[in-house]
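Participant: okay, predicted coordinates and the sequence, questions at the end:
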Amino acid sequence: MESTRSEVAIDCPHLFRIYKDGRIEGLKGIHVVVPPSLDPKTNVQSKDVVCSQEPNLSSRLFLPKIINPNQKLPLLVYYHGGGFRTESPFSAQYHNFCNKLVAAANIIIVSVDYRKAPAHHLPVAYDDSWTVLKWVASHVDGDGSEEWLNCYADLKSVFLAGDSAGGNIAHRMAMKYGEEKLSGINLAGIVLIHPYFWGREPIGNEVRESKVRLMIDGFWHSAYPATSGCDDPLLNPATDPKFGSLGCSRVLIFVAEKDFLRDRGWYYSEILKKSGWGGSVEVVEAKEENHVFHLFNPENENAKAMLKSVASFINQEDHS
């Protein structure tokens, strides 16, 4: 019994472990929180701002070195990963990643600190993320509460991105934008990095991983006890009858060859193309890599290539 209790079914380095007895261990203790700063390597400035008093929500903003004060820059809203249970925009991994991305793409980033399970079960993280997106939109006339956005953000060129659970959130925010719209911003595209999607029926390599599948099922239910199950449209976009209303015209998906979520990223692309959506979607696969490898090995050549791809995606003209 003890050997089963201690046996790891899924080990997501630096984020969480799922044991074969169903226990879930969030590896919060190893995260190093860093203050906002002027990064000497990239000349990117960062600061923390309050986006909402009720609920109390904050974000970390990143601004590149301003060469032309009259130039408006694309804005990326970023949702961190961590299985809806751990991590934050203030951890060293996400802080450093955003610094590099801002410098590479010459953009502004709003990195969102949403509330997490188990203290705040889903759908709270979705609600918080939408609240911050509305806060961003409040700067449309240049008279919002944050001067960096008033002065430098091009709200006609807004992108959403996230990794793992954050990729799931970015998708959900794009769906909500497509259904409700949001006066003040134009959502140009989304970037999904190793997105956390799932489903009741196995696909691809999942067929051979029945025990792992049970653990991932349990992980979702622990984050969202009120869910309808693993075919909840929030987790499985293939079951969403409104998938074709995704509120942007371009999607970029990153998957990793050794990631247990790899096939879900490819599947997302396939079903999006069949949904009647009509935009363009691209999938980039990193060979020999695992889940969110870019956060913990940023000097890896595949991680550098990812940065370049995201920068190119954001800065290309949208001809759709």
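Facilitator: Thanks, I have it. Residues are numbered from 1 along each chain as shown.

Participant: going forward, measure contacts between C-alpha atoms and count neighbours the same way
Facilitator: Fine.

Participant: contact partners for the residue sitting nearest the centre point of the chain?
Facilitator: What sits nearest the mean C-alpha location of the chain, by Cα atoms, centre = their mean, is residue 162, with 1.4 Å. Counting by Cα atoms under 8 Å, 6 or more residues apart in numbering, residue 162 makes contact with 78, 79, 80, 81, 168, 169, 170, 191, 192, 193, 195.

Participant: just the ones of these in helices?
Facilitator: 168, 169, 170 (DSSP state H).

Participant: about what we covered before: quick check: PyMOL command selecting the buried ones in the contacts of residue 162.
Facilitator: Buried residues among the contacts of residue 162 (16 or more other Cα atoms under 10 Å), as a PyMOL selection:
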select buried, resi 78+79+80+81+168+169+170+191+192+193+195
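
Participant: mind putting the contacts of residue 162 in JSON lines, distance to residue 294 included?
Facilitator: Output for the contacts of residue 162, formatted as JSON lines (distance: Cα to Cα, whole Å):
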{"residue": "78", "distance to residue 294": "15"}
{"residue": "79", "distance to residue 294": "15"}
{"residue": "80", "distance to residue 294": "13"}
{"residue": "81", "distance to residue 294": "12"}
{"residue": "168", "distance to residue 294": "18"}
{"residue": "169", "distance to residue 294": "19"}
{"residue": "170", "distance to residue 294": "18"}
{"residue": "191", "distance to residue 294": "14"}
{"residue": "192", "distance to residue 294": "13"}
{"residue": "193", "distance to residue 294": "10"}
{"residue": "195", "distance to residue 294": "14"}
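
Participant: closest one to residue 124 out of the contacts of residue 162, please.
Facilitator: Taking Cα to Cα as the measure, residue 124 lies nearest residue 169 of the contacts of residue 162, at 11.1 Å.

Participant: got another one to weigh against that:
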Amino acid sequence: MASSTTEIVHEFQPFIRVYKDGRIERLLGNDVVPASVDPDTGVQSKDVEIAPEIGVAARLFLPRNANPHHKLPLLVYFHGGGFLVESAFSPTYHNHLNALAAEANVVVVSVNYRLAPEHPLPAAYEDSWVAIQWVASHFKGDGQEPWLKDYVDPQHVFFGGDSAGGNIAHNMGMRVGSEKPEGINLVGLVLNHPFFWGEEPIGNEAAESNFPNKAFVDNLWRLVNPLTVGSDDPFLNPALNPELSSLVCTRVLVCVAEKDILKDRGWYYKELLDKRGWKGKVEVMEAKGEDHVFHLFNPTCENALALLKRVASFLNQDKA
């Protein structure tokens, strides 16, 4: 019989292994890179502590030609990784947000939140809300971070993220609508391959070949949120949130990938917003032949560059 130090009780490839003795082995997303000046784009980055007592921090990105006399949009970004892996300081997200800050000419706050299963949901949501309140403090005259005070247009704030981070961005948008914090004028959401799900399969999820994928997602959600009601939790299934039409922003861009098991949920999100009487405009961009978060792993491919340009255009389309 295997000892408790080697016996695996949960294995979620490619994310983590959980051992019987409570040890967590993360299989990816462990590397970090320092903040720097990116030699290719000239984007500067730096790290800030937001709530060090609980480990909430952020990496900020400032474009090369930022000018305090021409304020820029702000993107508050939440990284993906199934709520289990990755960080705001990993090379994957550092490189992606360097490229996005340069292409879109926006300031970025990349939020570092606590990870499950050591810190199960709602920890990631609560940490993200702490970061949003910290951002808002600068537009009320209380914050001290000069990159936010000097370079950001507080009337052009966006939330964005990929996969689990897209889920967080949506739920933070809902919370802004319900709590209406002073200082945040949320214009739009950018949801890249957002992690939405539900008990009843939709679209291609119902195919027999996808049964293992459905079980994986169902079990993953229960691991990161052990007190959940299941895959119809309103945090995971926006269709079950009766307040969906009150989403406070006016524009949403959903990016999906043809081969991604989550693709149909992205399209369904658009359908829900349209049907529920939400007053904004929602767009969907589908990358043909691609799989989940392909743009992070192959950032120079044609589809990834097209996605980058589409997001940049979305963030700037109502700027003078």
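Facilitator: Now that the structure is in, tell me what you want to look at. Predicted, not measured: the structure shown is a model, and the values here were computed from it.

Participant: and the TM-score between them?
Facilitator: Once superposed, chain against chain, the TM-score is 0.91 (TM-score structural alignment, normalised by the length of the first structure); 305 aligned residues with a Cα RMSD of 2.2 Å.

Participant: which part of the second structure lines up with the helix or strand hosting the residue nearest to the centre of the first structure?
Facilitator: Here residue 162 of the first structure, judged by DSSP states H and E, is contained in strand 153-163. Aligned by TM-score structural alignment, strand 153-163 of the first structure corresponds to residues 152-162 of the second structure.

Participant: same check on stretch 104-124 of the first structure?
Facilitator: Residue span in the second structure matched to stretch 104-124 of the first structure, by TM-score structural alignment: 103-123.

Participant: that stretch spans what distance, first to last residue?
Facilitator: End-to-end distance for stretch 103-123 of the second structure, by Cα to Cα, to the nearest Å: 32 Å.

Participant: so how far is it off the chain centroid?
Facilitator: 7 Å (Cα atoms, centre = their mean, to the nearest Å).

Participant: do the same with stretch 60-68 of the first structure
Facilitator: Using Cα atoms, centre = their mean, the offset of stretch 60-68 of the first structure from its chain centre is 21 Å.

Participant: list the buried ones in that stretch?
Facilitator: Neighbour-count burial for stretch 60-68 of the first structure [16+ other Cα under 10 Å]: 60, 61, 62, 63, 64, 65.

Participant: quick one: contacts for residue 145 of the first structure?
Facilitator: residue 139.

Participant: quickly note the distance from it to residue 79 of the first structure.
Facilitator: Taken as Cα to Cα, the span from residue 145 of the first structure to residue 79 of the first structure is 21 Å.

Participant: wait, residue 213 of the second structure touches residue 260, no?
Facilitator: No: counting by Cα atoms under 8 Å, residue 213 of the second structure does not reach residue 260; the two are 10.4 Å apart.

Participant: compare those two (neighbour count), which wins?
Facilitator: residue 260 (18 against 14; other Cα atoms under 10 Å).

Participant: got the contact list for the more buried one?
Facilitator: With contact set as Cα under 8 Å, 6+ apart, residue 260 of the second structure has these partners: 193, 290, 291, 292.

Participant: same check, this time on residue 294 of the second structure
Facilitator: Applying Cα under 8 Å, 6+ apart, the residues near residue 294 of the second structure are residue 304.

Participant: next: residue 250 of the second structure.
Facilitator: Residue 250 of the second structure neighbours (Cα under 8 Å, 6+ apart): 187, 188, 279, 280, 281.

Participant: and stretch 140-152 of the second structure, how far apart are its ends?
Facilitator: Stretch 140-152 of the second structure end-to-end distance (Cα to Cα) = 13 Å.

Participant: can you check stretch 257-268 of the first structure too?
Facilitator: Using Cα to Cα, one end of stretch 257-268 of the first structure lies 16 Å from the other.

Participant: may I see the buried residues of it?
Facilitator: Buried residues in stretch 257-268 of the first structure, counted by 16+ other Cα under 10 Å: 259, 260, 261, 262, 263, 264, 265, 266, 267, 268.

Participant: the second structure: matching residues for that stretch?
Facilitator: Taking TM-score structural alignment, stretch 257-268 of the first structure hits residues 258-269 over in the second structure.

Participant: re the thing from before, keep only those of the contacts of residue 250 of the second structure that are in strands.
Facilitator: Using DSSP state E, the subset of those located in strands is 187, 188, 281.

Participant: in CSV: those residues, plus neighbour count and distance to residue 70 of the second structure.
Facilitator: Listed next are these as CSV, based on neighbours: other Cα atoms under 10 Å; distance: Cα to Cα, whole Å:
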residue, neighbour count, distance to residue 70 of the second structure
187, 21, 18
188, 27, 20
281, 14, 27
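
Participant: which of these sits closest to residue 115 of the second structure?
Facilitator: Closest to residue 115 of the second structure, out of all of these and judged by Cα to Cα, is residue 188, at 25.5 Å.

Participant: residue 173 of the second structure versus that closest one, what's the distance?
Facilitator: 8 Å.

Participant: overlap in contacts, these two.
Facilitator: 159, 249.

Participant: so which residues of the stretch 151-300 of the first structure form helices?
Facilitator: With DSSP state H, counting those that start in this stretch as the criterion, the stretch 151-300 of the first structure has helices at 165-180, 210-223, 262-274, 293-296.

Participant: okay, helices next: where are they in the stretch 1-150 of the first structure?
Facilitator: Under DSSP H, counting those that start in this stretch, the stretch 1-150 of the first structure gives helices at 2-6, 92-105, 124-137, 147-152.

Participant: so what's the residue nearest to residue 26 of the first structure when sequence neighbours are not counted up against?
Facilitator: Nearest non-adjacent residue to residue 26 of the first structure, counting by Cα to Cα, 6 or more residues apart in numbering: residue 16, 4.4 Å away. When contacts are counted by Cα under 8 Å, 6+ apart, residue 16 of the first structure is found next to 24, 25, 26, 27, 82, 83.

Participant: rewinding a little: mind checking which of the helices of the stretch 1-150 of the first structure is nearest residue 52 of the first structure?
Facilitator: Nearest of those (Cα to Cα): helix 124-137, 7.5 Å.

Participant: what's the mean deviation for that closest one versus the second structure?
Facilitator: By mean Cα distance after the TM-score superposition for the first structure, the fitted helix 124-137 of the first structure averages 0.3 Å away from its aligned residues in the second structure.

Participant: buried residues of stretch 171-185 of the first structure, list them for me.
Facilitator: 171, 172, 173, 174, 175, 176, 177, 178, 182, 185.

Participant: same question, stretch 32-43 of the second structure
Facilitator: Result for stretch 32-43 of the second structure [16+ other Cα under 10 Å]: buried residues 37, 38, 42, 43.
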